[in-house]
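# got a structure for you, letters missing:
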């Protein structure tokens, strides 16, 4: 059984795209349409979000007793990474280009930690390598508790939207604001809580990235206040073959905010890779 729901389209270089928090694989749809003539895109809904259940089955509500205790007791990006590796096995993909935005970058790094031989290239979008500070960890755990107690309707989107989107997008593209709001509102409270606890527990990954000798592209929105350009520069410097690209007019989610510019940056880089 496939461990997570995923969206697949296109043909060519296999590119696995891991989404940000608190959305799902649909955040990549604007980019997908610009890449799929040359790239095989595989975008999973990470465990507990989108159409992927928290218990490790693709259909929500189906209990898998072998995996449910693990997910309930130990939220971890390593569990999410194991889902991705199992998906690659079932798709018979020995090596892929692996991309992740924000939380997706944390999971991508966990995949790299577990199975670096599976990663032919690394695309890190508006994410970071260090672990959370104590304050950041406490904030995540607070969100997780509130999601479980109150659900996520209204407050989660209201809290996160101003930080996820750049000032230019919020001012000029109200349709993107509403699209993102709908994506956030669609996420189950239990998956939101699990993901926050998994991110809060993640280790520092600087040395994992330093050890990766493959080609890497680091993308950052110029208006990102969550993982700003300074954090992206540090990541690109750590990666032995890191290339930094800054997206003007974008905040934390360039695949929604500036998909044309992101595609223009990613396509030539992908074409240069040997997968």
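Thanks, I have it. Since the structure is predicted, the reported quantities are computational estimates derived from the model, not experimental observations. Residues are numbered from 1 along each chain as shown.

# going forward, measure contacts between C-alpha atoms and count neighbours the same way
Noted.

# what sits against residue 75?
194, 195, 197, 198, 201 (CA atoms under 8 Å, 6 or more residues apart in numbering).

# what about the first one, helix or strand, and which?
Residue 194 is part of helix 189-200 when elements are defined by DSSP states H and E.

# the helix or strand just after that helix packs against which elements?
Next along the chain after helix 189-200, taking DSSP H and E as the criterion, comes helix 206-210. With contacts taken as 3 or more CA pairs under 8 Å, 6 or more residues apart in numbering; DSSP states H and E, helix 206-210 sits against helix 103-114, helix 229-238.

# for helix 206-210, the distance to its chain's centre please.
On the basis of CA atoms, centre = their mean, to the nearest Å, helix 206-210 sits 18 Å off its chain's mean C-alpha point.

# show me which residues of that helix are buried.
206, 208, 209, 210 (16 or more other CA atoms under 10 Å).

# so what touches it?
Contact partners of helix 206-210, identified using CA under 8 Å, 6+ apart, comprise 109, 112, 113, 129, 130, 235, 238, 239, 240.

# want to compare, so here's the second one:
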């Protein structure tokens, strides 16, 4: 029995449960950052967005100490549920989880057929020479907004306006992210494994992202067989929040063709 089950996690859902499943994987900012993706995909698919273990006050099992562990746990649950052809849509660290799931699915026989397609939105996780990921853990709120948003004023939240509970939750989420993603938010070996990916893949990137630059995103797409790359103008690390229309214009034709 898989130790991690989607039904036991806080779960946002949209769409017809009888439709094809889209597993939407959030990044460090938590589940609210992918809510527009869930709503959009729910018009044509069954979009399911779990809160990752350790985020938003949920328990983090001892068995999950890395992105690889979390990816394997999600894959095992999907396989046990009998889901096939699942579309993985991951934002930031969620993109890393999606890539790890996709490459594990090519190596583990019991996961064969579980992953049908991959959409990475400004994902981290790989190491690209000359394009380092910003040191997220060294950034204050203003610094994060400056790097992550095309319009930093829109993305900035003054910490003084947060409640003690909100600050505690942010700190807890950060500790979880550090535990499973590491200080560098990358796996040096991952890029070399992505050449084995078999699922159709779309890499979407905000043109103004300075957490991980568009050049980083293009390098990621270049190693995945047949992957498409779409750059979203007037958007940073979360293009589905800053420029949703352009994001859907890149996403929808890809999904229609798989």
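On my side now, so go ahead. Computed from a predicted model, the values in this text were never measured in an experiment.

# returning to that earlier point: buried subset of the contacts of helix 206-210 of the first structure?
For the contacts of helix 206-210 of the first structure, a neighbour count by 16+ other CA under 10 Å gives the buried set as 109, 112, 113, 129, 235, 238, 239, 240.

# okay, those in a markdown table with distance to residue 167 of the first structure next?
Formatted as a markdown table, those follow (distance: CA to CA, whole Å):
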| residue | distance to residue 167 of the first structure |
| --- | --- |
| 109 | 29 |
| 112 | 33 |
| 113 | 35 |
| 129 | 25 |
| 235 | 24 |
| 238 | 29 |
| 239 | 29 |
| 240 | 32 |
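
# what's the local residue count around the closest residue to residue 68 of the first structure other than its chain neighbours?
Once flanking residues are discounted, residue 68 of the first structure sits nearest to residue 55: 4.7 Å by CA to CA, 6 or more residues apart in numbering. Neighbour count of residue 55 of the first structure, defined by other CA atoms under 10 Å: 25.

# in the second structure, which residue is closest to the centre?
The second structure has residue 94 as the residue nearest its centroid, 1.8 Å off, counting by CA atoms, centre = their mean.

# do you know how far the alignment partner in the first structure of that one is from residue 155 of the first structure?
In the first structure, the residue paired with residue 94 of the second structure is residue 104, using TM-score structural alignment. Between residue 104 of the first structure and residue 155 of the first structure the distance is 23 Å, computed by CA to CA, to the nearest Å.

# contacts only, for the closest residue to the match of residue 94 of the second structure other than its chain neighbours.
Leaving aside its chain neighbours, residue 104 of the first structure sits nearest to residue 18 (4.4 Å; criterion: CA to CA, 6+ apart). If you count contacts by CA under 8 Å, 6+ apart, residue 18 of the first structure has them with 25, 43-46, 98-101, 103-105, 107-108.

# show me what residue 18 of the first structure aligns to in the second structure.
Aligned by TM-score structural alignment, residue 18 of the first structure pairs with residue 25 of the second structure.

# could you report the neighbour count for the residue nearest to residue 41 of the first structure when sequence neighbours are not counted?
Once flanking residues are discounted, residue 41 of the first structure sits nearest to residue 15: 5.0 Å by CA to CA, 6+ apart. Using other CA under 10 Å, the number of residues around residue 15 of the first structure comes to 27.

# since we're on the equivalent of residue 27 of the first structure over in the second structure, how many residues are nearby?
Taking TM-score structural alignment, residue 27 of the first structure has residue 33 as its aligned residue in the second structure. Residue 33 of the second structure: 17 surrounding residues under other CA under 10 Å.

# what's the neighbour count on the residue lying closest to residue 33 of the second structure once chain neighbours are set aside?
Nearest non-adjacent residue to residue 33 of the second structure, counting by CA to CA, 6+ apart: residue 26, 6.8 Å away. When neighbours are counted by other CA under 10 Å, residue 26 of the second structure registers 25.

# repeat for residue 66 of the second structure
Residue 66 of the second structure: 18 neighbours (other CA under 10 Å).

# show me what it lines up with in the first structure.
Using TM-score structural alignment, residue 66 of the second structure lines up with residue 76 in the first structure.
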